[in-house]
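Enquirer: Need coordinates for the below:
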Amino acid sequence: MNNIVRKKGWYLLIVSLVALLLIIHPDITKVEAKAVETKAESAIIVDVNTGKILYAKNENEALPPASMTKMMTEYIVLEKINQGEIDWNTTTQISDYAYSISANDSFSGVGLRQNVDYTVKELYEAMAINSDNATTIALAELIAGSEGEFVKLMNQKAEEMKLPDSKFVNSTGLDNESLDGNHPEGTKADDTNLLSARSAALLAYYLVNDYPEVLDISSIPETNFDDQTIKNWNWMLPHDATYLKQYYYEGVDGLKTGHTDLAGYTFTSTAVQKDRRLITVVMKTASEDERFKETAKLLDYGFNQFDVTELFKAGYQVQDEPSVPVTKGKEETVDIALKEDISIPIEKGKEENYHIEYKLDESVFNENGELVAPIKKGDKVGTAELVFDDGAEFGYILDGENKISVDLVTTSDVDKKNWFSLMLGAIGQFFVNLYDNFMGLF
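Expert: Here you go, the predicted model:
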């Protein structure tokens, strides 16, 4: 009996303490977002479904990307396949230059042979899975005739994509100074490729959206090439090796690692969980171990600390601005509202830190700021812009967009007054103006 009383006493004490804490700190039940920090010199997280940047650190700093450069080569190869200029079964042989790169132990080549027909599929897999440099050059030469001409295509595509802070000088990501004077024509011996974390993420964004088949190959942990096994340098895939299992991350299916002495260890990852796909980039990390651990940290933050939230429903109206004036109509005003929902990934605990601002389109209003009847339901009168109240937003990956907006539309028809009503109104306005002018004389 005493034990029961004692347990009941402890229970009442705990309940009382919790109740007291809630009274003293009423915000204790709020979800607090956990900030993320990374050892990478620059980094970024992008939500692929919306293009929203969830986190960024030094994201506009142009740095050597090493083999992440190959993402652009992959894009152009896939583009040429989709345009019908080549196909997976197209064959090519290995040039003297590509052969010399493959034979160089410092470049860890797959040991290409000359006078052998290799298919585009074989070369692409060695490039995308094993990050092989010589097979990358062979593909560049197949498509453009020379690596120098291929580099021109790379920079043209970068301009089309509006990749900020980017420069391509070869197809592989090697530093030109390591090529013993064999750098592509039109580039300098001391040139190196440059990408910012933002431009690497944007390139990856185009790659997975335009050619999702890229993931079918980038997700392969190992495969056979020319009677040998080649392994993927992305340790976050499900490898068999015991020492790599610590790096496995659920949902990772790409995209490209990189390493040179100048670049350090780089990695552009992509992963999908519960219909949400993220892209992360880390640049200038200190080791293979660090680049994967920092990537896991970014992925955890993106998946666990953000929820796709419907902030404002279609039909939402700003309370102080529910309508706009109308002239020549049977109604003097017409209500305006959001045409569509606004749903974006929101950091937990910050759902209340957003509001809407109207940006009316002056071209659809007269000089007095009125809409002229007749008006149809759904007529666009401007946009509604989402504004974050709690500091800077990282914006969106496409075209430097920093804010999201939806159309602002009328919610009902407003018919035009008949001719008699308009005439009476004009006569009335005439006498009002006449009276105002007369009184102005005194």
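
Enquirer: C-alpha from now on. contacts and neighbour counts both.
Expert: Fine.

Enquirer: wait, what's in contact with A200?
Expert: By CA atoms under 8 Å, 6 or more residues apart in numbering, A200 lies in contact with M68, T268, V281.

Enquirer: now stretch 270-289, how far from the centre of its chain.
Expert: Averaged C-alpha coordinates place stretch 270-289 at 12 Å from its chain's average position (CA atoms, centre = their mean, to the nearest Å).

Enquirer: Which of the residues in it are classified as buried?
Expert: For stretch 270-289, a neighbour-count test (16 or more other CA atoms under 10 Å) marks 270-272, 276-285, 288 as buried.

Enquirer: taking the residues you listed one by one, which sit in strands?
Expert: 270-272, 276-285 (DSSP state E).

Enquirer: any idea which of the residues you listed is closest to I356?
Expert: Closest approach between these and I356, by CA to CA: R276, at 25.3 Å.

Enquirer: I'd like the structure of this one too, to check against the first:
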Amino acid sequence: MSKIKKLLVSLLAFLMLATVAPLSGVQAASANETSISNYKSSDLSLNVKSALAIDASTGQVLYAKNANKALPIASMTKLITVYLTLQAIKQGKISWSTKVKPTSQIVKVANNSEYSNVPLYSGHSYTVKQLYEATLIESANGAAMMLAKAISGNQVTFVKKMRALVKKWGITDAEIYNVNGLPNSYLGTDAYPGAAKNAENHLSAKDMAIIGMHLIDDYPEVLNTTKIAKKTFVDGSTKTQMTNFNWMLKGLSSYDSRYPVDGLKTGTTDAAGACFIGTVKKNGGRIITVVMGAQHKSASDASRFKQTDKLLTWIYANYKSVNLTANSKLMTVKVPYGEDTTANVGVKQTTTLWDPVDGKSLSASLTRKTVNAPLTKGKTVTTANFKSGSTKLISLNSPNGMKVKVASLQNDNEVNFFVKIWRTIFGK
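Expert: Here you go, the predicted structure:
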């Protein structure tokens, strides 16, 4: 009798552990992490200091050149300013119709013809919507500073919000001194205190791609503005024609009908050269590209767009999109203590993978092949890794192998205690 009791106690202890811990653990990451900094850089020569191309949803890395190197980002900075603006609107702190008056220093910046701008005047009021559009379309430096004023009251407080935001996203190498990307000395009394006169905002191509991912994912409506080629800024009787510095938009000089570019932001300073973070939705997926430090010999130099076009041409020639639909079966998992001992699983949300055109088959494997009941339809139960032949697809967050969330496609209740004992001893 005592032996039976001991057996039952042992079985009970085993079952308690089984319900708490996964029956099959996640595979450990390799100690020799694959670097994304120069992924396939030898396959394509770009005349830029750094570059990166990723899938906008998964972060799958398609190409990288010096992607981890922090460089001046110039007006690409304004995407962080715009993110915080959209966040403040969503939180109800400001609205599109909120009116703001410029300080004397902002007026000086806004009316300096050396900078990209729309003119702003002392005593005039401007809506957040006007300033937001001017920031994205005309890359107006004064307008970006006005958005910071509307949200935080002053430039320094807003810069601290910018720093906190990117840190939250895992960006640890950021140097941010202002809201528009100009050299610090250009901002007069609004220059960041304690920073060098020539200090500029620095981030890497990888950092910029992360910012672009968050912006598009959290506020996809931003694309409705970044795709505008031309618009008039109206200030009473004064009208200023704004032309987007993203010349790859339809109707502008670097437009390529093969690639429907609809964002995001350019940036130019002497130190940064010509920079551009772009995005294209094609073949079921959205790609984000970043080029930094392209040639900029004159205001008419289109080098950054030519390099982006070259990068896109290479991507679409060397990858084919594979669209996985949510709620479609991908594989099955074992559920030892479920009413059904197996369950169908699929990607949690519709996902685009970019399969290298290399003649090798794309395959998937689950990090956990055995899961615990109960299962709820739609709930994440494991992740999937993908390979082209023996080569793993990698992403910004998972350079050892991109992980895609996998959800149960069915409900599966947990069996009772006695059935668990029976299955443990005799199997199903």
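
Enquirer: quick one on the thing from earlier: export the ones in strands among the buried residues of stretch 270-289 of the first structure to JSON lines and append columns for distance to R113 of the first structure.
Expert: Formatted as JSON lines, these follow (distance: CA to CA, whole Å):
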{"residue": "T270", "distance to R113 of the first structure": "33"}
{"residue": "A271", "distance to R113 of the first structure": "35"}
{"residue": "V272", "distance to R113 of the first structure": "38"}
{"residue": "R276", "distance to R113 of the first structure": "42"}
{"residue": "R277", "distance to R113 of the first structure": "39"}
{"residue": "L278", "distance to R113 of the first structure": "38"}
{"residue": "I279", "distance to R113 of the first structure": "36"}
{"residue": "T280", "distance to R113 of the first structure": "36"}
{"residue": "V281", "distance to R113 of the first structure": "34"}
{"residue": "V282", "distance to R113 of the first structure": "35"}
{"residue": "M283", "distance to R113 of the first structure": "34"}
{"residue": "K284", "distance to R113 of the first structure": "34"}
{"residue": "T285", "distance to R113 of the first structure": "34"}
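
Enquirer: All the strands of the stretch 301-442 of the first structure, residue numbers only.
Expert: Using DSSP state E, counting those that start in this stretch, the strands of the stretch 301-442 of the first structure run over 306-312, 323-327, 333-338, 342-347, 354-360, 371-372, 380-388, 405-410.

Enquirer: export those to JSON lines and tack on mean neighbour count and distance to D117 of the first structure?
Expert: Converted to JSON lines, the strands of the stretch 301-442 of the first structure look like this (neighbours: other CA atoms under 10 Å; distance: least, CA to CA, whole Å):
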{"stretch": "strand 306-312", "mean neighbour count": "16", "distance to D117 of the first structure": "49"}
{"stretch": "strand 323-327", "mean neighbour count": "19", "distance to D117 of the first structure": "70"}
{"stretch": "strand 333-338", "mean neighbour count": "22", "distance to D117 of the first structure": "59"}
{"stretch": "strand 342-347", "mean neighbour count": "20", "distance to D117 of the first structure": "48"}
{"stretch": "strand 354-360", "mean neighbour count": "16", "distance to D117 of the first structure": "59"}
{"stretch": "strand 371-372", "mean neighbour count": "20", "distance to D117 of the first structure": "69"}
{"stretch": "strand 380-388", "mean neighbour count": "20", "distance to D117 of the first structure": "56"}
{"stretch": "strand 405-410", "mean neighbour count": "22", "distance to D117 of the first structure": "52"}
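
Enquirer: who wins for proximity to K231 of the first structure among those?
Expert: It's strand 306-312; of the strands of the stretch 301-442 of the first structure, that one is closest to K231 of the first structure (CA to CA) at 33.2 Å.

Enquirer: Distance check, the one in the second structure that sits across from P345 of the first structure in the alignment against K377 of the second structure.
Expert: In the second structure, the residue matched to P345 of the first structure (TM-score structural alignment) is W354. W354 of the second structure sits 27 Å away from K377 of the second structure, taking CA to CA, to the nearest Å as the criterion.

Enquirer: likewise K387 of the second structure?
Expert: Using CA to CA, K387 of the second structure is found at 27 Å from K377 of the second structure.

Enquirer: Kindly report the same for M292 of the second structure.
Expert: Relative to K377 of the second structure, and taking CA to CA, M292 of the second structure is found at 44 Å.

Enquirer: same check, this time on Y337 of the second structure
Expert: Applying CA to CA, the value for Y337 of the second structure to K377 of the second structure is 17 Å.

Enquirer: again with A384 of the second structure
Expert: Counting by CA to CA, the gap from A384 of the second structure to K377 of the second structure is 17 Å.

Enquirer: How about S363 of the second structure?
Expert: Separation of S363 of the second structure from K377 of the second structure (CA to CA) stands at 24 Å.

Enquirer: and if you look at T266 of the second structure?
Expert: 43 Å.

Enquirer: between the two, who's got more neighbours?
Expert: Each of T266 of the second structure and K377 has its neighbours counted (other CA atoms under 10 Å); T266 has more, 29 against 15.

Enquirer: hang on, isn't that one packed against I277?
Expert: Yes - shown here, T266 of the second structure and I277 form a contact pair, counting by CA atoms under 8 Å, at 6.4 Å.

Enquirer: Next, show the common contact partners of those two.
Expert: Contacts common to T266 of the second structure and I277, judged by CA under 8 Å, 6+ apart, are M76.

Enquirer: I'd like the distance between the most centrally placed residue in the second structure and M248 of the second structure.
Expert: The residue lying closest to the centre of the second structure (CA atoms, centre = their mean) is M213, at 1.5 Å. To M248 of the second structure, M213 of the second structure is 20 Å away according to CA to CA.

Enquirer: same thing with T342 of the second structure?
Expert: Counting by CA to CA, the gap from T342 of the second structure to M248 of the second structure is 50 Å.

Enquirer: if we look at stretch 267-284 of the second structure, which residues are touching it?
Expert: Under CA under 8 Å, 6+ apart, the answer for stretch 267-284 of the second structure is 71-77, 181-182, 208-209, 212, 246, 259-266, 286-296, 303-305, 308, 321, 323, 352.
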